[in-house]
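# When you get a sec, could you give me coordinates for this:
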Amino acid sequence: MDGEELKRMLVRQEEKLEAIHQSVERTRRYFLMALLGAVILFFLPLIGLLFALPTYLEVLSGFGAF
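Sure thing, here's the model as predicted:
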């Protein structure tokens, strides 16, 4: 192998590494968005329950249930 061929191989390898890096970063962002979505979908109903549950219990107590 001469020096010119070695340089071409290194350039190709660097291009492939850059493509892999971009793919990994894109995948990391997808995982982050999925995690954020899961957290929001878990806590949003809990926050809604904080407001709905007292009203619900008040309505039930009006019927003599509690």
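
# going forward, measure contacts and count neighbours with C-alpha atoms only.
Noted.

# and the helix or strand hosting residue 14, what other elements does it pack with?
According to DSSP states H and E, residue 14 maps onto helix 3-62. Using 3 or more CA pairs under 8 Å, 6 or more residues apart in numbering; DSSP states H and E as the contact test, no helix or strand touches helix 3-62.

# distance between it and the chain's centre?
1 Å (CA atoms, centre = their mean, to the nearest Å).

# quick one: residue 31 from residue 38, how far?
Distance of residue 31 to residue 38, given as CA to CA, to the nearest Å: 10 Å.

# please give me the structure for this one as well, since I'd like to look at both together:
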Amino acid sequence: MPAQRLRENFERAGVVSGENTIAYCGSGVTACHNLLVMEHLGLGKGQLFVGGWSQYGHATERPVETA
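Just a heads-up that it's a prediction; the model follows:
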């Protein structure tokens, strides 16, 4: 996918260049790909929530909102 289209997709998802973004997924593995692409595009300041929903969901004291 062309870099410009990737950038547009990230911006549409709410990623703002230069601002801190936390990436997460089910386990933390797939989110790494997003962080790599963000770095390549110069969006920077990405952080990984290691463990993702798999880790978060096992802690019953943490809030989870469902739609």
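
# Report the TM-score for the pair.
With the length set by TM-score structural alignment, normalised by the length of the first structure, the two chains reach a TM-score of 0.24; 19 aligned residues with a CA RMSD of 2.6 Å.

# quick one: buried residues of the longest helix belonging to the second structure?
Taking DSSP state H as the criterion, the second structure has its longest helix at helix 29-40. For helix 29-40 of the second structure, burial by neighbour count (16 or more other CA atoms under 10 Å) applies to 31-32, 34-35, 37-38.

# Relative to residue 55 of the second structure, which of those is nearest.
Relative to residue 55 of the second structure, the closest of the buried residues of helix 29-40 of the second structure is residue 31; by CA to CA it sits at 14.1 Å.

# wait, doesn't that closest one sit right on residue 46?
No - the criterion here is CA atoms under 8 Å, and residue 31 of the second structure misses it with residue 46 at 10.2 Å.

# Give me the common contacts of those two.
residue 23 (CA atoms under 8 Å, 6 or more residues apart in numbering).

# what about residue 59 of the first structure, neighbour count?
If you count neighbours by other CA atoms under 10 Å, residue 59 of the first structure ends up with 13.

# Closest one of the buried residues of helix 29-40 of the second structure to residue 52 of the second structure?
Checking the buried residues of helix 29-40 of the second structure against residue 52 of the second structure with CA to CA, the nearest one is residue 31 at 8.7 Å.

# roughly how far apart are residue 8 of the first structure and residue 18 of the first structure?
From residue 8 of the first structure to residue 18 of the first structure the distance is 15 Å (CA to CA).
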